[in-house]
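Trainee: No sequence on hand, only this structure:
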């Protein structure tokens, strides 16, 4: 066992947080001392990549330890099929109470449950609907409305505090405050500089922090893994006072883009440039209005993490709690003439990842930075090993980070992989692509990043010579050898076992000769051949 039976994990995930918008990752103006303190006491990973640049598939990969092509959830609101094991399904057998506080973007496979006769209200059905997590408090924000449903805990608390609405998330926590106290639209970016109508203590970041502390108070001596999943700094870009005005246009770091990205761009890039969100974030006044609020939301998260760390210290749990901090993807914010997170530039798929392992074995790496290629599917096997379990490698495709944290291993992989299904985006219509072919895959070897676009030439970036990823070399004949090599690496990955999950490699070690042991003798001419098989113990088949 890596750590004691009373060990805990606080697994914190932000939504749409870029890797370069933290103090410890080099942001010149945004101060995040509490998150930075985790990096000082743990290991900061500098090259961590999500397995998809959008919420749903990225999160399902993190929760299952599997790539989107394996678990099948390739876009938001695509159900995670019945049978896919989530984080709680792997940790519960180890005696770990595994709970959710916040967002998952999980959609249950209700058709699959109905087919198998599993009632959604049953204990098994509830776990399947929450990716194996015990539901402590789910708060998905905009996607969680009260119409015709029992009020959520957040709604009930807000109503008890005097917010008279069935949807406090939209009417208060994410509604800019008008001049006369009225709710303005959160979708008007021109209003982003205004404070939210809700007080800071009643917004989702503070609320989820409160609920996380309540869980830790409730957990007792049993080992626990709490997934605290903040909705922010994901849009709507609305921050409560005083965070709405902590930063200004002077604090906005320069945009990363070049005019040459607009000259004869790759067809898929051209289509995403045409999106409304990309065009609006290409305007300087929009960036100057929105990004300071994005920064304020991050500052609010950091302050609330300070509350969590203070609670862990005062409750005596700090020395036995692993803390993991990451994000499900980034945000273009106008970089590369794009908004949202639909492509594979680092600002979208490279995420912050900090792991603070309290065990003495990790003392040698405290405060260090790892440049190993890491994928977010590596977190689940890390948790399993931390609790002393055996990682089922036929199911989980990630690799435990414990070896890196304890300096017993230098690297995990040669390439990092990410995937994207754009079939529900307007780009499909503009490119006249069949739904089944709207697929892209990224393969990155630490220097070269290849983006395979089904039906089109690849995109290629050399991050050693072009760290901002401004020059697409995918059509350059001089780069053919690199393209062939990375395409082969992608093919090798695609041809791996992704679906043989019910039988492990260990189960197959002694499979040869099984026919003979069962009295089945194939290819024998006479009894002499059978006697030979019996003597040798090998059926020869």
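Mentor: Alright, I've got the coordinates. Note that the structure is predicted; figures quoted are calculated from it, not measured.

Trainee: Please count neighbours and contacts with C-alpha atoms only from this point.
Mentor: Fine.

Trainee: Tell me if I'm right that residue 332 and residue 347 touch.
Mentor: Yes: in this structure, residue 332 is within contact of residue 347 by Cα atoms under 8 Å, at 5.9 Å.

Trainee: How about the contacts made by residue 318?
Mentor: Residues in contact with residue 318 (Cα atoms under 8 Å, 6 or more residues apart in numbering) are 309, 312, 358.

Trainee: I'd like the next helix or strand past the longest helix seen in the chain.
Mentor: The longest helix of the chain (DSSP state H) is helix 284-314. As assigned by DSSP states H and E, the chain's next helix or strand after helix 284-314 is strand 321-327.

Trainee: Can you give me the buried ones in stretch 309-327?
Mentor: When neighbours are counted by 16 or more other Cα atoms under 10 Å, the buried residues of stretch 309-327 are found to be 309, 311-312, 317-318, 320-327.

Trainee: what sits up against the one helix or strand residue 486 maps to?
Mentor: Residue 486 is part of helix 480-494 when elements are defined by DSSP H and E. With contact meaning Cα under 8 Å, 6+ apart, helix 480-494 is reached by 415, 417, 443, 444, 445, 448, 450, 452, 460, 474.

Trainee: buried stuff in that helix?
Mentor: 482, 483, 486, 487, 489, 490.

Trainee: which among the residues you listed gets closest to residue 50?
Mentor: For those, the closest approach to residue 50 (Cα to Cα) belongs to residue 490, at 16.0 Å.

Trainee: Tell me the spacing between that closest one and residue 443.
Mentor: 6 Å (Cα to Cα, to the nearest Å).

Trainee: same deal with residue 474?
Mentor: Applying Cα to Cα, the value for residue 474 to residue 443 is 13 Å.

Trainee: shared neighbours, the two?
Mentor: residue 450.

Trainee: quick one, which of the two is more surrounded?
Mentor: The neighbour count for residue 474 versus residue 443, taken as other Cα atoms under 10 Å, is higher for residue 443 (23 against 20).

Trainee: put this beside the first:
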């Protein structure tokens, strides 16, 4: 790094330890907030007519809102890996939540890289990496359920300790559709909001931030605050459970083919398919009301975190990112949940704010709305640029800094995504293509400017055949590009980034081979910070 001459002279006069400290410019902190299954337009800043998100709207006004952001995989595990590696799913190897959920060996991720750079690291919430029992280079791991090494109490353990076997039961009589595969997710949380998961996870995050500040350390931190909400189950706590009137909610028209498909799926007892389709408008209204309640719950807790950053002064030196792993169809095309390539599932919210007193504040903190297409893999290189960390070889995303500063030359303006289908968005057009040869499925091509809700399929139109062929070719080239794992100078990938042949073999037989099995009760243990093992609570998986 370049320093002023005076600084260099002073450093030479100091003892060796002090000189080294003076030579190391303090790095910014990073707070990454992620939600699960949050549709891109359920924020005030995104134009939603009903939902209350004053804190996210304020964050967007203080930072940069990327209006046309896509996940590179509209399902949890692959998306989260891509956020943390800046690599597409077919490259890092995680292409589903259960089977094929183990990454390729040596896939260096963001926590590992930041730990290597001297960061204190912590997670409060959902990671969804496999195998579950690893700490994934987080010094602190407050899990919502069974993830992590179980050296800190999980939310599940907290609830069972406080409420016993009633911990996760809904209010009696609040489940309006108890026999429906999707509708039975609807209900009401029976305890105070302070015991709800989002509040508990936020409490742990605030505890960590307070500890970091009290320690008065120059060591920067990376905190990943990852909420499950607005993901199902749709059992909100008050005041959120009754905040939105189902009768006042505007919902999509359910197409007849979706009603027919769901009726057949229910008759055939195909639970997975019947859960991902909806055929009842009233159920859609009831579910959406609770979904929006979850959104405002998340927003309130984001506000708690942002207020702490402001009041403590940490906002001056802390980057804040807000995003989601994927969206939710919320009834569009008669579909629910994620996993498909339509806009409701593949588009995500994305807001980034620089530390208020940092060199990048002039670029990132202007309340700018970026209209161009960006991908979730673009977040990591952006953050490394903002943290003044060299971007390693092997990342596939592009830094958003030039685009945000209006200095990008020939911005890519495209996005890829994959699961059972491939998606390619280029400028105004989107192509959806079955991922496997011979797979039954319709090729879909949409002009998202004239047809934003994707109702008019242009794939068979003669006027679009050349465009269709070119976009298919782009998908083939994208899938063929598989760069080697990320390489970081001086970093030997840690052992947990490699999986044994036995685990891979067992995983192919059953996804249970990757799962942790933490007990319902928690007992604190002394942990060797080097080995990170303890006598109690440790998972016994290999």
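Mentor: Structure received. Keep in mind it's a predicted model, so treat the numbers as computed, not measured.

Trainee: ok so, going back, so how far does the longest helix of structure 1 sit from its counterpart in structure 2?
Mentor: Mean deviation of helix 284-314 of structure 1 relative to structure 2 after superposition (mean Cα distance after the TM-score superposition for structure 1): 0.7 Å.

Trainee: Report all helices and strands that that helix contacts.
Mentor: For helix 284-314 of structure 1, the helices and strands in contact under the criterion 3 or more Cα pairs under 8 Å, 6 or more residues apart in numbering; DSSP states H and E are helix 33-41, helix 204-218, strand 224-233.

Trainee: so can I have a markdown table of these showing mean neighbour count and distance to residue 386 of structure 1?
Mentor: As requested, these are arranged in a markdown table below (neighbours: other Cα atoms under 10 Å; distance: least, Cα to Cα, whole Å):
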| stretch | mean neighbour count | distance to residue 386 of structure 1 |
| --- | --- | --- |
| helix 33-41 | 19 | 17 |
| helix 204-218 | 19 | 19 |
| strand 224-233 | 25 | 11 |
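
Trainee: So for residue 4 of structure 1, which of these sits nearest?
Mentor: strand 224-233 (11.8 Å).

Trainee: Could you point out the helix or strand that follows that closest one?
Mentor: Next along from strand 224-233 of structure 1, by DSSP H and E: helix 267-273.

Trainee: Tell me the buried residues in that next one?
Mentor: 268, 269, 270, 271, 272, 273.

Trainee: Pull up the aligned stretch in structure 2 for the helix holding residue 486 of structure 1.
Mentor: Helix 480-494 of structure 1 corresponds to residues 465-479 in structure 2, going by TM-score structural alignment.

Trainee: how about the strands of the stretch 301-450 of structure 2, start to end?
Mentor: 318-324, 347-348, 350-353, 368-375, 414-418, 421-426, 429-434, 444-447 (DSSP state E, counting those that start in this stretch).

Trainee: Any idea which of those gets closest to residue 211 of structure 2?
Mentor: The nearest among those, by Cα to Cα, is strand 318-324 at 15.5 Å.

Trainee: and the angle for that closest one with strand 221-230?
Mentor: Between strand 318-324 of structure 2 and strand 221-230, the angle comes out at 30 degrees (axes from the mean of the first three to the mean of the last three Cα atoms, to 10 degrees).

Trainee: which residues are contacting strand 318-324 of structure 2?
Mentor: 28-38, 348-356.

Trainee: how much space is there between residue 97 of structure 1 and residue 305 of structure 1?
Mentor: 21 Å.

Trainee: So if I had to pick from these two, which one is more boxed in?
Mentor: With other Cα under 10 Å as the criterion, residue 97 of structure 1 and residue 305 differ in neighbour count, and residue 305 comes out ahead with 21 against 18.

Trainee: From residue 33 of structure 1, how far off is the more buried one?
Mentor: Taking Cα to Cα, one finds residue 305 of structure 1 at 10 Å from residue 33 of structure 1.

Trainee: Let's verify residue 18 of structure 2: helix, strand, or coil?
Mentor: helix (DSSP: H, G, I helix; E, B strand; the rest coil).

Trainee: Now for it, how many residues are close by?
Mentor: 12.

Trainee: That one: what's it in contact with?
Mentor: residue 11.

Trainee: ok, residue 440 of structure 2 - contacts?
Mentor: With Cα under 8 Å, 6+ apart, residue 440 of structure 2 has these contacts: residue 434.

Trainee: To which residue of structure 2 is residue 107 of structure 1 aligned?
Mentor: Match for residue 107 of structure 1 (TM-score structural alignment): residue 130.

Trainee: I'd say its match and residue 97 touch.
Mentor: No: Residue 130 of structure 2 is beyond contact range of residue 97, at 9.2 Å (criterion: Cα under 8 Å).

Trainee: between these two, which one's more packed in?
Mentor: residue 130 (23 against 17).

Trainee: Okay, the more buried one and residue 233 of structure 2: tell me how far apart.
Mentor: In terms of Cα to Cα, residue 130 of structure 2 sits 22 Å off from residue 233 of structure 2.

Trainee: Also residue 480 of structure 2?
Mentor: Distance from residue 480 of structure 2 to residue 233 of structure 2, by Cα to Cα: 38 Å.

Trainee: same thing with residue 65 of structure 2?
Mentor: Separation of residue 65 of structure 2 from residue 233 of structure 2 (Cα to Cα): 28 Å.

Trainee: Who has more neighbours out of these two?
Mentor: The residue with more neighbours, out of residue 65 of structure 2 and residue 233, is residue 65; 29 against 19, by other Cα under 10 Å.

Trainee: Tell me the one of the contacts of helix 480-494 of structure 1 nearest residue 82 of structure 1?
Mentor: residue 417 (24.5 Å).

Trainee: That closest one: what's its closest spatial neighbour, skipping adjacent residues?
Mentor: Residue nearest to residue 417 of structure 1 in three dimensions, not counting chain neighbours: residue 443, with 4.8 Å by Cα to Cα, 6 or more residues apart in numbering.

Trainee: pretty sure the one you found is touching residue 413, no?
Mentor: No: if you go by Cα under 8 Å, residue 443 of structure 1 and residue 413 don't touch, sitting 11.7 Å apart.
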